[in-house]
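**Student:** 3D model of this:
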Amino acid sequence: MTIIKICGLSTPDTLAAALDSGADMVGLVFFPKSPRCVDLDTARFLADQARGRAAIVALTVDADDALIEDIVAATRPDLLQLHGHETAARVAAIKARFRRPVMKAVGIASAADVAAARDLAATLLAQADGEDRILLDAKPPKDAALPGGNGLPFDRNLVVGLDLALPFMVSGGLDPASVAEAIRLVTPWGVDVSSGVERAPGVKDPARIEAFIKAARAACDDGGDARGKVA
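**Tutor:** Okay, here's the model as predicted:
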């Protein structure tokens, strides 16, 4: 079964929509420039709502240890998503300190970026126990304020048949109308959506969340990938 992650959730109602529709992972964003950013008190409440029903993912961008420590204390996440310029050494240091698996985002715009993702996956696997993940996202424009969540796709043909040392998710420009094709074409371990299920930047739409998850599940039933599930 392809893992489905709904990222950038910020209210109890939209989180409930994701959980009730069967999301496997829910993402909380801790990046002040993002319209999806939540404070620690809100995040604590949402994490308690989600716990036991979906894996909790805490997204940071080049965060220092103090911020990550506060996030881990507030939300007790199952996974730390690193969406900045974190090096493999920084990823290893975060894992060693916070005892959480990570999902490292890699921006994709060319074959060279895919090669970089392959090298990173191999390095992370060698450093740890194989619990880490890679997220393949569209590389943001040079003038973009956000490293992700921009609603931009990348050329999926770049990653058709891709075999990384670690399981990978695909993001970037996905929405209820496009997720099935992405699953069938790429057969990723998982898919990740944020802006594609919003009615405005940072404002999730419960109906779009439900439609996205239904479309992804239907693609799996029609022969999409089945690479296992995070406990």
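**Student:** going forward, measure contacts and count neighbours with C-alpha atoms only.
**Tutor:** Noted.
**Student:** tell me, what residue is most central in the protein?
**Tutor:** The centroid of the chain falls nearest to Asp192 when counting by Cα atoms, centre = their mean (5.0 Å).
**Student:** and it, that one's in a strand?
**Tutor:** Yes - counting by DSSP: H, G, I helix; E, B strand; the rest coil, Asp192 is found in a strand.
**Student:** gap between it and Ser10?
**Tutor:** Applying Cα to Cα, to the nearest Å, the value for Asp192 to Ser10 is 16 Å.
**Student:** same deal with Ile108?
**Tutor:** For Ile108, the distance to Ser10 - Cα to Cα - is 27 Å.
**Student:** Looking at the two, which is more packed in?
**Tutor:** Neighbours per residue (other Cα atoms under 10 Å) separate Ile108 from Ser10, with Ile108 holding more: 25 against 22.
**Student:** which ones are touching the more buried one?
**Tutor:** Contact analysis of Ile108 by Cα atoms under 8 Å, 6 or more residues apart in numbering lists Val114, Leu136, Asp137, Ala138, Lys139, Phe154.
**Student:** In a markdown table: those, plus neighbour count and distance to Ser171.
**Tutor:** As requested, the contacts of Ile108 are exported to a markdown table (neighbours: other Cα atoms under 10 Å; distance: Cα to Cα, whole Å):
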| residue | neighbour count | distance to Ser171 |
| --- | --- | --- |
| Val114 | 19 | 14 |
| Leu136 | 26 | 6 |
| Asp137 | 25 | 5 |
| Ala138 | 25 | 7 |
| Lys139 | 21 | 10 |
| Phe154 | 21 | 9 |
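**Student:** Now intersect the residues you listed with the strands, please.
**Tutor:** Secondary structure assignment by DSSP state E places Leu136, Asp137, Ala138 of these in strands.
**Student:** The second one contacts Val170, doesn't it?
**Tutor:** What it means is Asp137. Yes - at 6.2 Å, Asp137 counts as touching Val170 under the criterion of Cα atoms under 8 Å.
**Student:** burial measure for the nearest residue to Gln127 once chain neighbours are set aside, as a count.
**Tutor:** Nearest residue to Gln127, sequence neighbours excluded (Cα to Cα, 6 or more residues apart in numbering): Ala92, at 7.1 Å. Residues lying near Ala92 (other Cα under 10 Å) number 17.
**Student:** One more: Leu9?
**Tutor:** Leu9, neighbours per other Cα under 10 Å, totals 24.
**Student:** tell me what the helix or strand Cys220 falls within is packed against?
**Tutor:** Using DSSP states H and E, Cys220 sits in helix 206-221. On a contact count with 3 or more Cα pairs under 8 Å, 6 or more residues apart in numbering; DSSP states H and E, helix 206-221 meets strand 3-6, helix 12-21, helix 179-186.
**Student:** next up, for comparison:
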Amino acid sequence: MRFNTEGLFIKVSGVTNEDDALFSIGLGASAVGFDFGPSSRAISPAEAHDVVRRLPTGAISVGVFRNEMPQRIVEIANTLGLSAVQIDGSITQNALGYVAERVNTVLRSLPSTANLDLVRPPVGVDYLVMPEADDHDSLVDCLGLFADLTIRTPIIASGGLNSSNVVDVVQNYPVWGVDVRSGVEVSPGVKDPVLLGQFIANARWAYENPYVERHRDEWPS
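**Tutor:** Model (predicted):
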């Protein structure tokens, strides 16, 4: 199921505490993401649950899982009342289908080396998140895929984004949304309010001043 959002979708990932989550949403982010796999930004389901239930109405919560069992993904998502799950790493088609049938929305992250067969995902994937790696080189490698209008699934650009390069990506490529992690941090899992505010403001400005057509109306709902 697609999100009911307008304008540019902005997700702040690697959120580890309530203050950063509420501040992100307050500044205009559409969603916050919680890392449940091995990560320097990992948060436990119990800790995330306390944050999720304090989010304002309309805020989107995304659980990020890497190489996790599908039953565990579904259990955490439904127990916490998450809006969506994001699947990193490897997963079989059967496992992906199992998750998609039992949660509201599925985001699938892919590496910059993904071929077109992967980029045109199977039934059950609502959004693509690319690249999976959080670095600028991987982001650059994905620019050609961002520009490929034959890809019918909305793409959320990620990987090495910051308040400077997000302008170029949003203005020049028909991405549906952006996902920031390390580019707005003072240390892993600790967001910088100034950097976060700059990122969101610049991303929204770029969306309102595009150099490309976005083809949003053509994306199937």
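**Student:** what TM-score do we get after superposing?
**Tutor:** The TM-score (TM-score structural alignment, normalised by the length of the second structure) is 0.85; 209 aligned residues with a Cα RMSD of 2.4 Å.
**Student:** Need the counterpart of the residue nearest to Gln127 of the first structure in the second structure.
**Tutor:** In the second structure, the residue matched to Ala92 of the first structure (TM-score structural alignment) is Gly97.
**Student:** and that match, which of the three is it?
**Tutor:** Per three-state DSSP, Gly97 of the second structure ends up helix.
**Student:** correct me, but it touches Gly124?
**Tutor:** Yes - contact criterion Cα under 8 Å: Gly97 of the second structure and Gly124 qualify, at 6.3 Å.
**Student:** so how far is Gly52 of the first structure from Arg90 of the first structure?
**Tutor:** Distance from Arg90 of the first structure to Gly52 of the first structure, counting by Cα to Cα: 29 Å.
**Student:** Which residue of the two possesses the greater neighbour count?
**Tutor:** For Arg90 of the first structure versus Gly52, neighbours defined as other Cα under 10 Å are more numerous around Arg90 (13 against 10).
**Student:** Would you check how far apart that one and Ala138 of the first structure are?
**Tutor:** For Arg90 of the first structure relative to Ala138 of the first structure (Cα to Cα), the value is 22 Å.
**Student:** With Asp48 of the first structure instead?
**Tutor:** 31 Å.
**Student:** Val179 of the first structure pairs with which position in the second structure?
**Tutor:** Match for Val179 of the first structure (TM-score structural alignment): Val166.
**Student:** same question, Val61 of the first structure
**Tutor:** Using TM-score structural alignment, Val61 of the first structure pairs with Arg66 in the second structure.
**Student:** thought that match was touching Arg72?
**Tutor:** No - counting by Cα under 8 Å, Arg72 is not a contact partner of Arg66 of the second structure; they are 11.3 Å apart.
**Student:** And those two? Which one has more around it.
**Tutor:** Between Arg66 of the second structure and Arg72, counted using other Cα under 10 Å, Arg66 has the larger neighbour count: 18 against 12.
**Student:** mind listing what the more buried one touches?
**Tutor:** Phe36, Gly37, Pro38, Ile87, Asp88, Gly89, Ser90.
**Student:** how about the first one, what's its match in the first structure?
**Tutor:** Yep, that's Phe36 of the second structure we're talking about. Using TM-score structural alignment, the partner of Phe36 of the second structure in the first structure is Phe30.
**Student:** mind listing what its match touches?
**Tutor:** By Cα under 8 Å, 6+ apart, the contact list for Phe30 of the first structure reads Cys37, Val38, Asp39, Ala58, Leu59, Thr60, Val61.
**Student:** Could I get the full set of helices for the first structure?
**Tutor:** For the first structure, the helices defined by DSSP state H occupy 12-21, 40-50, 65-75, 88-98, 111-127, 179-186, 206-221.
**Student:** Contacts for the last one next, please.
**Tutor:** Looking back up the chat, that one is helix 206-221 of the first structure. For helix 206-221 of the first structure, contacts defined as Cα under 8 Å, 6+ apart pick out 1-2, 4, 6, 13-14, 17-18, 21-23, 175-177, 179-181, 183-184, 196-198, 226.
**Student:** By how much does that helix deviate from the second structure on average?
**Tutor:** Taking mean Cα distance after the TM-score superposition for the first structure, the mean distance separating helix 206-221 of the first structure from the aligned residues in the second structure is 0.9 Å.
**Student:** In the second structure, point out the residues matching that helix.
**Tutor:** Counting by TM-score structural alignment, helix 206-221 of the first structure sits on residues 193-208 of the second structure.
**Student:** want to throw the helices and strands packed on helix 206-221 of the first structure into a markdown table with mean neighbour count and distance to Leu162 of the first structure?
**Tutor:** Output for these, formatted as a markdown table (neighbours: other Cα atoms under 10 Å; distance: least, Cα to Cα, whole Å):
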| stretch | mean neighbour count | distance to Leu162 of the first structure |
| --- | --- | --- |
| strand 3-6 | 25 | 17 |
| helix 12-21 | 19 | 28 |
| helix 179-186 | 20 | 8 |
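**Student:** Including distance to Cys220 of the first structure, could those go into JSON lines?
**Tutor:** Listed next are those as JSON lines, based on distance: least, Cα to Cα, whole Å:
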{"stretch": "strand 3-6", "distance to Cys220 of the first structure": "10"}
{"stretch": "helix 12-21", "distance to Cys220 of the first structure": "15"}
{"stretch": "helix 179-186", "distance to Cys220 of the first structure": "8"}
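**Student:** Go through those and name the closest to Pro77 of the first structure.
**Tutor:** Among those, the nearest to Pro77 of the first structure by Cα to Cα is strand 3-6 (14.0 Å).
**Student:** Return the mean post-superposition distance for the closest one against the second structure.
**Tutor:** By mean Cα distance after the TM-score superposition for the first structure, the fitted strand 3-6 of the first structure averages 0.6 Å away from its aligned residues in the second structure.
**Student:** can you tell me what part of the second structure that strand aligns to?
**Tutor:** Going by TM-score structural alignment: strand 3-6 of the first structure matches residues 9-12.
**Student:** chain center to that stretch, what's the gap?
**Tutor:** 6 Å (Cα atoms, centre = their mean, to the nearest Å).
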